[in-house]
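Participant: Okay, predicted coordinates and the sequence, questions at the end:
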Amino acid sequence: MIDKHLHSLVQKMTLEEKVAQLIQLATPFYEASKDRGQITGPMVEMGITEDIVTSSGSVLGASGAQEVINIQKHHLQNNRLGIPLLFMADIVHGYKTIFPVPLAIGCSWDLELAEESARIAAKEAAVSGVHVTFAPMVDLVRDPRWGRVMETTGEDPHLNSEFARAFVRGFQGNDLKNQTDRVAACVKHFAAYGAPEGGRDYNTVNMSERQLRESYLPAYKAALDEGCEMVMTAFNTVDGVPASGNKWLMRDLLREEWNFEGVLISDWGAVKELIPHGVAEDEKEAAYKALTAGVDIEMMTACYVNHLKDLINEGEISEAVVDESVLRILRLKDRLGLFDAPFRGADVEAEREIVLSNENRRAARELAAKSCVLLKNEGFLPLDRSQKVAVIGPFAQNGDILGPWSWAGSKEQSVQVLDGLRNKLDASSIYSAEGCGIETITEAQLKDALDTASRADVIVLALGEHSDMSGEAGCRADIRLPKVQLELISHLKQLGKPMAAVLFNGRPLDLHGVIDQVDAVLEAWYPGTEGGAAIADLLYGDVNPSAKLTMSFPYSVGQVPVYYNKFNTGRPKDAPDAQERYVSQYLDIPNDPLLPFGFGLSYTTFSYHEASLSSQALTVGEPINLSVTVENTGQAAGEEIVQLYIRDVAGEVVRPLKELKAFKKIFLQPGEKKRIDFAITEEQLRYYHSDLSYHSDPGKFIAFVGPNSQEGIALPFRLNK
């Protein structure tokens, strides 16, 4: 009945009105926008007329309930058929209440808190008028030079898939029409955007279809299986064809094989970028290739509105193809309830109460504390409240801890490191100095830092990258801390006082010059609005660190890409009969990363023992059970993330040395033991073969259970068929 109504609506639309539904324009294009005056030039350049704006289908980047209401009201007064606009925005890790960046959230290994962060982000965004968020980003990443690693949850397909599902559940709920405090999710970037050559954004991606399916596609599929409403195309090529014009990727795989019936949107300007990619001569050909590939909405370029009518009149494209895209867009608007309630959840008064509420801040503080990874601790942390502390570094009193994609957040309303510590201690026990800028240093800054530190018992260094040094287009070839910060550490080291470094960054770093100079390292990432409070909780032991890395930290940038689930070679370095030189190795650095996937310290210690399998043989339909005892052998209560990996010893194609298959978070008091069980099933042993068939092979496997990807107890078993 609903579709009948929508089909009827499509039939009433002129071709121009249909095509206009397929363009997404930024907020200033709309007359009721508060930024309207900024757009006159771009409208002329793009060939956008007022008629196109009046008939357009969606808006990018509107901010605040009142502005959304104003734009929607004006639009409905002028749109001939009264079709409401869709309002979309990048709500990636929070709206006003900013949570840690997704890479940090991944390090929590906490799916419930991840889902809750998305639910809160959706609630704040929805009351502010947003209908769709361009999240989650689920691109698998292995190269920390790429700035957008901060926007993903890491290097593992299984873990990324679990977080993809959690974020979609949090954003969307289970009934978008009636849950007006939720937003539609748009998974991105389809596909393999996280594998650009050289770690350089927008660059070429080149891999086999088998690798694409094995490692890069699972998280997108998981998001769609969870009901994600939209998909965004990637900027990159897939097998030589840019994603936004890739018919195999979008029509054959996404639409036909995966049965995705939702809306497909290009990334900003990606349709027109088919021209510099070299697969379209002009905008007309770009429009043809994007639409025939299945892209429903063109974001912020005008190839569709300027050329689709001519392509239809010339018989190059059927109007029915345009109708399909329009119908998908109208269906999404209907699922959101916009035809009945065009202002949906936008509410100016409720916005004041809900956005950045104390309750939301508490959730942000909890997740931030569970996302910071303790990378080193030589008995220094937690700090003693009787100690005098010097907080030194460019992030000591810096609100730039929200990270990229926090455009609606407020640096001024964030809790800085010094703020957090002052809430723990008497003001007379805390000293502070900037020491240096992020990339600059003066003699006066250095002298102030040394004088300040000399008065304290311990030093807390607040160091890191400016948020512009990561995120989209934030790629770096040198992934060490800026040189001036390493100089600051070296000078302070000469004082002989214990030092802890707290790091704010959006990527794994080369930590040489840091981890070898200080007594403790806490990786805080960009922790969000309550970052300073969460860090103080961790430094003073009010919260015990529990996070573990979901992306390896390289020993050197020369190793990149370096990741745990790697292939072996015919001449592995650690083979029993390996020769000294003629093996796969570097002559000057280790093969292994400095810190592996799954690694993270605590203020307590855990031991693993009495691991066993219920059977040495696994058969189809009859799982075996892996059981292990985990004991808290330290003096503090703490959480441990127990990780299960499996190796397929001999496959039809080379298999990774280890693959994460399951994990469990447990809480143990000092001296407490728990028996942890994992079911191992035949389904977990399946993989893509050389002919792209997906199944398991009988033979030998090894299960590993332990605290990270490098340590664990090995238990062999066989799959019998």
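Facilitator: Looks like it arrived, so ask away. Numbering: from 1, shown residues only.
Participant: For the rest of this, base every contact and every neighbour count on C-alpha atoms.
Facilitator: Fine.
Participant: all helices of the stretch 501-650 of the chain, in order?
Facilitator: For the stretch 501-650 of the chain, applying DSSP state H, counting those that start in this stretch gives helices covering 531-539.
Participant: give the contact list for the nearest residue to residue 612 once chain neighbours are set aside.
Facilitator: Using Cα to Cα, 6 or more residues apart in numbering and skipping residues adjacent in sequence, the residue nearest residue 612 is residue 627, 5.4 Å away. Contacts for residue 627 (Cα atoms under 8 Å, 6 or more residues apart in numbering) come out as 610-614, 675-678.
Participant: if we take those residues, which one ends up nearest to residue 118?
Facilitator: residue 678 (28.0 Å; Cα to Cα).
Participant: neighbours around the closest one, how many?
Facilitator: 19 (other Cα atoms under 10 Å).
Participant: Same question for the one 10 residues further on.
Facilitator: Here the number of neighbours of residue 688 (other Cα under 10 Å) works out to 18.
Participant: Wait, it touches residue 697, no?
Facilitator: No. Residue 688 sits out of contact with residue 697 when judged by Cα atoms under 8 Å, with a separation of 10.8 Å.
Participant: What count of nearby residues applies to residue 50?
Facilitator: 13.
Participant: got it, and residue 35?
Facilitator: 12.
Participant: pretty sure it is in contact with residue 26, am I right?
Facilitator: No. Here residue 35 does not reach residue 26: they are 10.1 Å apart, not a contact under Cα under 8 Å.
Participant: next up, a second structure to put side by side with the first:
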Amino acid sequence: MRQLLDRLTLREKIGQLNQRLPGWDALRVNGSRLEVTDALRREVDRFGGIGSLYGLQRADPWSGRHWGNGIPPERSAEAAALVQAYVVGHSSSGLPTLFVEEAPHGLQGLGGQVLPVNLAVGATWDDDLVAELAALVAAQLRGRGIHVALLSGLDLLRDPRWGRAEECFSEDPYLAARLAAATVTAMQGTGTRIDDTHVAVVVKHLAAQGAGIGGRNGSGAPLGWRELHEIHLPAARAAARAGVAGYMAAYNDVDGVACSANRDLLTGVLRENWCWEGIVMADCTALDRLLDAAPDHAHAGALALRAGVDVSFWDQAYVVLDEALDRGLIEMADIDRACARVLGLKQRLGLLDHQTMDDETSFGTEASTGSESRAGDDALAHRQAHRLAHQLARESIVLLSNAGVLPLAAGQRLAVVGPNADDLAAQLGDYTAPRPVPDPDSSTVRSALLELGFAVSYAAGSKLRERLPGGLDAVRAAVDAADVAVVVVGGSSRRLYESEFAENGAVAGADLGMTSGEGVDLSRVAIDPVQIEVARAAREAGRPVVGVVIGGRPHSVTEFAGFCDALIFSAFPGPTGGDALADILTGVESPSGRLPVTLPGGEGVWPVAHDERRETSRGYADASYTDNVLLGTGLSYSTFEACVLKASAEPGLRAEVHVRVRNTGGRAARFVVPLFGRRHVLGIRPRVRQVVGHAAVRLEAGAERDVVFRLGAAQLGTVSARGLLEATPGHLDVWVSGDLHPPTDAVRIEVLP
């Protein structure tokens, strides 16, 4: 590697650290031909190569790519090979580029597998299923010639007003860490080498972006070191242990220091404390935003490079690293260190296999011809992924209340009403490529219930934040003709091709059709008043009402719930969401999802996370936390009992907790068992509770099973000032009920240093 690095010129090294060209501008679809563009030619000439290329296959309103002008899935590998061949053949360095794509819940490219969003994934509490799907997604990406997947998963949802809530697994660090580690391991594989069925993962965002002031995207996170390490870094630490290839530095600052210029975070924590080796990528245009703390681009680039950022993302700051070097702001060793990390990732992916230290010409381009056998494999993988995505969507559905209305009975006449009752786009979430039309793999609540043979009358009633002329009259007429009303409300991250976008792709303008997504932070999170009017109209018709909330954030459902005899929460469940919801509504499957976040009881009652520190304050004089719907809430069509039988501890921060689970109901069902805990250490105010373990069991009616939870340093340790877990005398109370505080049958574990 040293010989390879030494033969590169300064210009070529800087080229390896830059990711400047929008990938969709690198290739043009010209009838049946794929052609490289002049923009690609200029970029290769400018830096003697391209280190990374973001978004070659991205399709969405921001990129302007769709089924009419984007790269079709059957030609995606060909497109990547064509660009790679040009980069390798026409650059002075001869180095291949890294193809980087968004994959927060499946590939954001035409025909890419689309999964439920992370908030839905968190509701499954099923890391095994998540891993199985993630492996299929990784194979699809690599088959298309993609090397690096940008994956959300590090952000902890600490404020429901934040528009990117859907990208978070949970508000709880334990649950987020489990799911992040499972996803990284499945997508990258377990070895140091990343083979041709896996991709390198860059997880985002580091760190504390979910704790922005006021729930505003990219705002500061005014946190102390303990809060940072206990809440916002466990998922990142779990990814490091799983061997993650890279991290993306967040936009926000932590206590005034921007994450992309935070040496304590990017070098001190990642590389020195955690002994992690990999690349750090800046978020899109984040380095140029450092100009509010630096006099010019050269200083901004120097701040980021010396902090530990290896790859820039559409910034001017890394274009002028040669200027920063000339001015003494950085040293050549800083550039070499970052460049070596980029080359190390290419080596880990096998991109340098055909390169010897004294041969400058031969690199693989991973060309693929799309043979018949490959097409058959792709079809099989697609069917398997579709089946698992449907299972994931089904497991993510949370039944919050049920007064005996569910499951629906065969032969009932249904009124399916509300703005999200028949709107596929409202199920998909942000960072989603356009679906094909027609789309045989997709379903809405209305279409799925029709497919099951129900007589369905339909009325949207309203838009998400706008009334429809005659909408409420149409709702009343539909419900009058039905036995049960299914009212489907919530939100949407739908982007439009005519929308206004910021330079980093976030939504910039107001759009009444969007209530979630990057750039869509809200001051209020209750179900919109115009949707409440739809629920009221359905209730006034005198029929039982089943409420379904499809959304991308923890909505306040208190008012809406007052009109419902049963209530379901479904974070954006993806294209199979309609079928999944129909399975739950009709009793094909018993609901097993549990909230991965707390739903606020009303507006302005912040914070709401279940694991906040205990307070001496009595709270607000005009509002209460009692209406909050806690993390872990979720009902079944059966009934279950769970209790802690015993717990034992050993020195070295190890303990075992034995829990017995019994199905006391009349049908087989899956049941998620969260293990809650409260850690007590002298002199440190405890948290109300935290998740310290979880398991899922499927039991027949009347059956029981014992589950063993094995706890370690993450649950029993205390965070030191350096962010390391250490043994400190104290105890941990554990329980399995949904109580916010330890019940009388909680079991105490003494921590043995």
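Facilitator: Here it is on my side, so go on. Computed from a predicted model, the values in this text were never measured in an experiment.
Participant: now, which of the contacts of residue 627 of structure 1 sits nearest residue 275 of structure 1?
Facilitator: Using Cα to Cα, residue 678 is the member of the contacts of residue 627 of structure 1 that lies nearest residue 275 of structure 1, at 50.8 Å.
Participant: so that closest one is in which element?
Facilitator: Taking DSSP states H and E as the criterion, residue 678 of structure 1 maps to strand 673-680.
Participant: can you check residue 181 of structure 2 too?
Facilitator: helix 173-188.
Participant: Mean distance between that helix and structure 1 after superposition?
Facilitator: After superposition onto structure 1, helix 173-188 of structure 2 sits on average 0.9 Å from its aligned residues (mean Cα distance after the TM-score superposition for structure 1).
Participant: helices or strands up against whatever helix or strand comes next after that helix?
Facilitator: Next along the chain after helix 173-188 of structure 2, taking DSSP H and E as the criterion, comes strand 200-206. On a contact count with 3 or more Cα pairs under 8 Å, 6 or more residues apart in numbering; DSSP states H and E, strand 200-206 of structure 2 meets strand 148-152, helix 173-188, strand 246-249.
Participant: Identify the residue range in structure 1 corresponding to strand 200-206 of structure 2.
Facilitator: With TM-score structural alignment applied, strand 200-206 of structure 2 matches the range 184-190 in structure 1.
Participant: quick one, strands of the stretch 551-700 of structure 2?
Facilitator: For the stretch 551-700 of structure 2, the strands defined by DSSP state E, counting those that start in this stretch occupy 566-571, 640-650, 654-663, 669-681, 690-699.
Participant: Point out the most buried one among those.
Facilitator: strand 566-571 (a mean of 27; mean count of other Cα atoms under 10 Å).
Participant: And for that one, what's in contact with it?
Facilitator: Contacts of strand 566-571 of structure 2 (Cα under 8 Å, 6+ apart): 116-117, 119-120, 166, 396-406, 545-553, 561.
Participant: Quick check on these: which are buried?
Facilitator: 116-117, 119-120, 166, 396-402, 405-406, 545-553, 561 (16 or more other Cα atoms under 10 Å).
Participant: can you give me the strands for the stretch 201-350 of structure 1?
Facilitator: Under DSSP E, counting those that start in this stretch, the stretch 201-350 of structure 1 gives strands at 230-233, 237-238, 241-242, 263-265, 298-299.
Participant: Over to the stretch 51-200 of structure 2?
Facilitator: Counting by DSSP E, counting those that start in this stretch, the strands of the stretch 51-200 of structure 2 are 52-54, 98-102, 148-152, 200-206.
Participant: Just say helix, strand or coil for the equivalent of residue 450 of structure 1 over in structure 2.
Facilitator: Residue 450 of structure 1 maps onto residue 476 in structure 2, with residues paired by TM-score structural alignment. Assigned with DSSP: H, G, I helix; E, B strand; the rest coil, residue 476 of structure 2 falls in the helix class.
Participant: was I right about residue 476 of structure 2 contacting residue 543?
Facilitator: No. With contacts counted by Cα under 8 Å, residue 476 of structure 2 stays clear of residue 543, the gap being 10.4 Å.
Participant: between the two, who's got more neighbours?
Facilitator: In terms of neighbours (other Cα under 10 Å), residue 476 is the more surrounded of residue 476 of structure 2 and residue 543; the figures are 23 against 18.
Participant: Tell me which residues touch that one, please.
Facilitator: Each residue near residue 476 of structure 2 by Cα under 8 Å, 6+ apart is listed here: 537-538, 541.
Participant: how many other residues sit next to the nearest residue to residue 626 of structure 2 once chain neighbours are set aside?
Facilitator: With Cα to Cα, 6+ apart as the criterion, residue 626 of structure 2 has its nearest non-adjacent residue at 7.2 Å, and that residue is residue 601. Counted with other Cα under 10 Å, the neighbours of residue 601 of structure 2 add up to 23.
Participant: ok, now how distant is the corresponding residue of structure 1 for residue 601 of structure 2 from residue 224 of structure 1?
Facilitator: Matched to structure 1 by TM-score structural alignment, residue 601 of structure 2 sits across from residue 555. According to Cα to Cα, to the nearest Å, residue 555 of structure 1 and residue 224 of structure 1 sit 36 Å apart.
Participant: Do I have it right that residue 253 of structure 2 meets residue 259?
Facilitator: Yes. Residue 253 of structure 2 lies in contact with residue 259 (Cα under 8 Å); the separation is 5.3 Å.
Participant: Those two: who's more crowded?
Facilitator: Taking neighbours as other Cα under 10 Å, residue 253 of structure 2 and residue 259 compare with residue 259 leading, 31 against 22.
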